[in-house]
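A.B. asks: Fold the following and give me the result.
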Amino acid sequence: MSQDSPEGQHVRLIGGRYRLSDLLGSGAMGTVWAGYDEVLQRRVAVKELKVPPGVPEQEAAEARERIMREARALGGLSHPNIITVFDVVDVDGAPVVVLELVPSRNLATMIGEQGTLTLQQSAVVGFATAGGLRAAHRSGITHRDVKPGNVLVADDGRVKLTDFGIARNIADAPMTSVGLVLGSPAYIAPEVAAGQPVTPAADLWGLGATLFAALEGRPPYDVHGDPVSTITEVVDGEVPRPRTSSAVADVIMALMVKDPDARMPLDEVRHRLRPLIDDPDDPLYPGSPDAPTIGAGLPVPTAAERAEFSAGRPAPLPPAPTGARHLVEPAPLATSPGPLPPARTRQPAPVRPVAATASRRHSAAAPPVTGMAAVGLVVAGAAVVVAGAIGGWTATRLLAGQSPFTTATVSSADTAP
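C.D. replies: Next up is the predicted model:
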């Protein structure tokens, strides 16, 4: 459905909660919009399937299945270097995927603007992308189209892998089309270009080719812009090498190996690139230090803000509500948390004499004596002493055959001589 926004801009509302506004990007079979989730009050990206007129129904069905595969692939992944899927909405029988919106540029745009990346920037891209791919592979998902256009560099420096549109889970049935090569010719793995099955090793080649472009400012293969000639060169030609030697170049050469089984594993890629990064959590892409992360309770974005997104610029954070409390910076974590505390085991109780045990229990159970309680104890003790004396005297009289209540006087005159 459609409605007019308060600013007079014509927008669409889908799923009863997602308001679409600005166009972020468009391809042959899909369109990405900037949107706003009116329930959680946050910005989102909305990927909508677009089937051109005249496309056969079989191809349209494959396109719908492909966008659902992306949703399922991303929906099962949770990693800081992978775009997050929030929701899937059915709109007129076609799936619409609601994604995390990251104000960013893709790596291809960055290369086009600045030519090449520094060694440290390339290391950041490689380290982060390898982390995202490792998470995908552990979940049984192969991306199948790793290239600079699918690596996002956010305005706050985060690096995220996106566009799993042709990703495949090992549990999915294969999708094949006659004469169709899935992937980008300049970055496709040689075995995939030759028609062999796609494996996670194809993503390793794509990562190496992506880093090659970042370091050299150009794709590793491009024969006059002709896709067929480029694919032929990928399969039969020599593997290009970076012009300068560096740790990043060594990783590239270890990834761009035609034998899939001989390519460097992702763990080793991260191990090699880690020393080039001062802090993996503080990448070297300057941007807005307070890049927008819109939370609940903040105003709905204005038309001007949406226009900035459509132009590729991040919208500023809205002002904090009056009276809002400033967040307190958490204390920094220690460099090392130290050893874990020893496990508590049940120890046998030591054997003590019975008397000592009883005395210990009595002393442990006795409450402290203070005030009037002390006076009461003294009186009670005196009464016990007096009662004991009287009892002893009475018992002695009875044993002597005398009444305890009479007194007899014995003198020497009453005794025999």
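A.B. asks: can we go C-alpha only for contacts and neighbour counts from here?
C.D. replies: Noted.
A.B. asks: what sits against the residue sitting nearest the centre point of the chain?
C.D. replies: The geometric centre of the chain, computed from its C-alpha atoms, lies nearest to residue 79 (CA atoms, centre = their mean), at 4.9 Å. With contacts defined as CA atoms under 8 Å, 6 or more residues apart in numbering, residue 79 is in contact with 132, 135.
A.B. asks: Equivalent analysis for residue 229, please.
C.D. replies: Under the criterion of CA under 8 Å, 6+ apart, the contact list for residue 229 reads residue 223.
A.B. asks: Confirm that it sits in a helix.
C.D. replies: Yes. Under the criterion used here (DSSP: H, G, I helix; E, B strand; the rest coil), residue 229 sits inside a helix.
A.B. asks: Quick check: it vs residue 182, distance?
C.D. replies: 16 Å (CA to CA, to the nearest Å).
A.B. asks: In terms of secondary structure, what does the helix or strand containing residue 113 contact?
C.D. replies: Residue 113 belongs to helix 107-114 when assigned by DSSP states H and E. Contacts defined by 3 or more CA pairs under 8 Å, 6 or more residues apart in numbering; DSSP states H and E place helix 107-114 against strand 151-154, helix 201-216.
A.B. asks: need these in TSV with mean neighbour count and distance to residue 95, can you?
C.D. replies: Converted to TSV, the helices and strands packed on helix 107-114 look like this (neighbours: other CA atoms under 10 Å; distance: least, CA to CA, whole Å):
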stretch	mean neighbour count	distance to residue 95
strand 151-154	24	23
helix 201-216	27	26
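A.B. asks: Next, the second sequence, to be compared with the first:
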Amino acid sequence: MEGLLAERYQLETVVGSGGMGTVWRAHDMLLDRQVAIKEVRYSAQLSDAERNAQTTRAVAEARHAARLEHPRIVPIYDVVIHDARPWIVMRYIAGRSLEQQIVADGRLAPADVLRLARGLLEAIAASHRGGVLHRDIKPSNVLIAEDGEPMLTDFSIARAIGQGTATNTGLIVGSPGYIAPERVVTGVAGPEADLFGLGATLYFAAEGVGPFAHEDAMAGAFAAAIHPHPRPQHAGPVLTPLLDGLLEKDPRKRLTPADAANLLGLPTTAHPAPPIPPPATPGPPSSPTPTPPLATPPDPFLATPAPPAPEPFQTTPPPQPSQATPPSPAA
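C.D. replies: From the prediction side, this is the model:
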């Protein structure tokens, strides 16, 4: 039968597509229910060996993500290998993605964005507690359920916490404008990267456009790494500091789930820090001295800390020829 996977899943209609693949609505003939199936696509530049390695990794990560259980996470049911590629079977959620909703109806009111933020923060915290990085949090990967609550979907490029985030070919997978700066600069990242994607997604919901929207995909990716996000115009007094904190370039200064929960009025005990080591890219966690802000793309993400300075956010002005004495140390 045409469009039949694993002699069980009958493909019906395309319900979404993106750079990493196509999402189908399908019918599970064994259990007589609708499902969503992500058809993962690979770059034509990959060799057969690289494709096989990617398929093996995708299946392993899908199995890992399938263990996540949370009402705000779309569960994974199955993984099928067809045409030498993985097809990820998930629960079918009737309705629209956040991207489709904003494009059709316009930006959300601040109160609705806060509701969205609470649901997605819970999903991300649960994912991290389960040891999984989503790596592609964006409006098209947020579904709005029939009760109006958001659900995080598409863990097709997820990675277990502690593993690298670049492919064997050196490519950074993800969506331009939503990829965290540290991933663009260094190719590796920890849980903080998902918080950046959350911030960019909430910004899109509040403003109706992404914070780093650009016609050119490469320019959009680097804009997120080197340019400040535009000041929110519609976010309001509660949401604006949340967006600013989540969109921090330096992952060491970015809001943690507990910080974001505080701003949202959620109990921080519901969002404990994931039991994982800190990412390798920031400076030593024991250093009490704050680090300087981003000057050039790589600076805040180097593993080697900068030499200590008395005032890391100040620079000593050069002596002026007209001065008879050097500036006072207290200046």
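A.B. asks: Output the residue interval of the second structure matched by the helix or strand just after the helix holding residue 113 of the first structure.
C.D. replies: Note on helix 107-114 of the first structure: by DSSP H and E, the next helix or strand toward the C-terminus is helix 119-138. Mapped onto the second structure using TM-score structural alignment, helix 119-138 of the first structure spans residues 110-129.
A.B. asks: Report the mean deviation for the matching stretch after fitting onto the first structure.
C.D. replies: Its aligned residues in the first structure lie a mean 0.9 Å from stretch 110-129 of the second structure after superposition (mean CA distance after the TM-score superposition for the first structure).
A.B. asks: outside of that stretch, which residues touch it?
C.D. replies: Contacts made with stretch 110-129 of the second structure from outside it, assessed by CA under 8 Å, 6+ apart, are listed as 68, 70-73, 133-134, 149-152, 161, 191, 194, 198, 202, 205-206, 234-236, 239, 257, 260-261, 264, 266, 271-275.
A.B. asks: Please identify the buried residues of that stretch?
C.D. replies: Along stretch 110-129 of the second structure, these residues count as buried under the neighbour rule (16 or more other CA atoms under 10 Å): 110, 113-114, 116-129.
A.B. asks: count of neighbours near the equivalent of residue 222 of the second structure over in the first structure?
C.D. replies: Structural alignment places residue 222 of the second structure opposite residue 232 in the first structure (criterion: TM-score structural alignment). Around residue 232 of the first structure sit 16 other residues, with neighbours defined as other CA atoms under 10 Å.
A.B. asks: Let's verify residue 232 of the first structure: helix, strand, or coil?
C.D. replies: Here residue 232 of the first structure is helix, with the state taken from three-state DSSP.
A.B. asks: which residues touch the residue nearest to residue 171 of the first structure when sequence neighbours are not counted?
C.D. replies: Excluding the flanking residues, the one nearest residue 171 of the first structure by CA to CA, 6 or more residues apart in numbering is residue 140, at 7.9 Å. Residues counted as contacts of residue 140 of the first structure (CA under 8 Å, 6+ apart) are 169-171.
A.B. asks: Residue 140 of the first structure and residue 257 of the first structure, how far apart?
C.D. replies: 22 Å.
A.B. asks: So which residues of the stretch 151-300 of the first structure form strands?
C.D. replies: Secondary structure of the stretch 151-300 of the first structure (DSSP state E, counting those that start in this stretch): strands at 151-154, 159-161, 168-169.
A.B. asks: Just send these back as CSV, with distance to residue 105 of the first structure too.
C.D. replies: Putting these into CSV (distance: least, CA to CA, whole Å) gives the following:
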stretch, distance to residue 105 of the first structure
strand 151-154, 6
strand 159-161, 10
strand 168-169, 25
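A.B. asks: Looking at the ones you listed, spot the one closest to residue 108 of the first structure.
C.D. replies: Within those, the stretch nearest residue 108 of the first structure is strand 151-154; the backing value is 8.1 Å (CA to CA).
A.B. asks: Pull up the aligned stretch in the second structure for the closest one.
C.D. replies: So strand 151-154 of the first structure sits over residues 142-145 in the second structure, by TM-score structural alignment.
A.B. asks: Next: stretch 250-267 of the first structure.
C.D. replies: Residues 241-258 of the second structure are matched to stretch 250-267 of the first structure when aligned by TM-score structural alignment.
A.B. asks: Can you point out the buried residues in that stretch?
C.D. replies: Judged by neighbour count (16+ other CA under 10 Å), stretch 241-258 of the second structure contains these buried residues: 241-252, 254-258.
A.B. asks: Tell me which of those fall in helices.
C.D. replies: 241-246, 257-258 (DSSP state H).
A.B. asks: wait, what's in contact with the aligned residue in the second structure for residue 81 of the first structure?
C.D. replies: Matched across to the second structure, residue 81 of the first structure falls on residue 72, judged by TM-score structural alignment. Residue 72 of the second structure sits next to 119-120, 122-123, 149-152 when contact means CA under 8 Å, 6+ apart.
A.B. asks: Same check on residue 145 of the first structure?
C.D. replies: With contacts defined as CA under 8 Å, 6+ apart, the neighbours of residue 145 of the first structure are 164, 166-167, 182-184, 187-188, 203, 206.
A.B. asks: One more: residue 85 of the first structure?
C.D. replies: 71, 74-75, 97-100.
A.B. asks: Mind doing that once more with 7 Å?
C.D. replies: Residue 85 of the first structure makes contacts with 71, 74-75, 98-100, as judged by CA atoms under 7 Å, 6 or more residues apart in numbering.
A.B. asks: Could you find the closest non-adjacent residue to it?
C.D. replies: With CA to CA, 6+ apart as the criterion, residue 85 of the first structure has its nearest non-adjacent residue at 4.5 Å, and that residue is residue 99.
A.B. asks: cool, and residue 51 of the second structure?
C.D. replies: Using CA to CA, 6+ apart and skipping the chain neighbours, the partner closest in space to residue 51 of the second structure is residue 42 (7.2 Å).
A.B. asks: how near is the one you found to residue 242 of the second structure?
C.D. replies: When residue 42 of the second structure is compared with residue 242 of the second structure (using CA to CA), they lie 35 Å apart.
A.B. asks: now do residue 89 of the second structure
C.D. replies: Computed as CA to CA, the residue 89 of the second structure to residue 242 of the second structure distance reads 34 Å.
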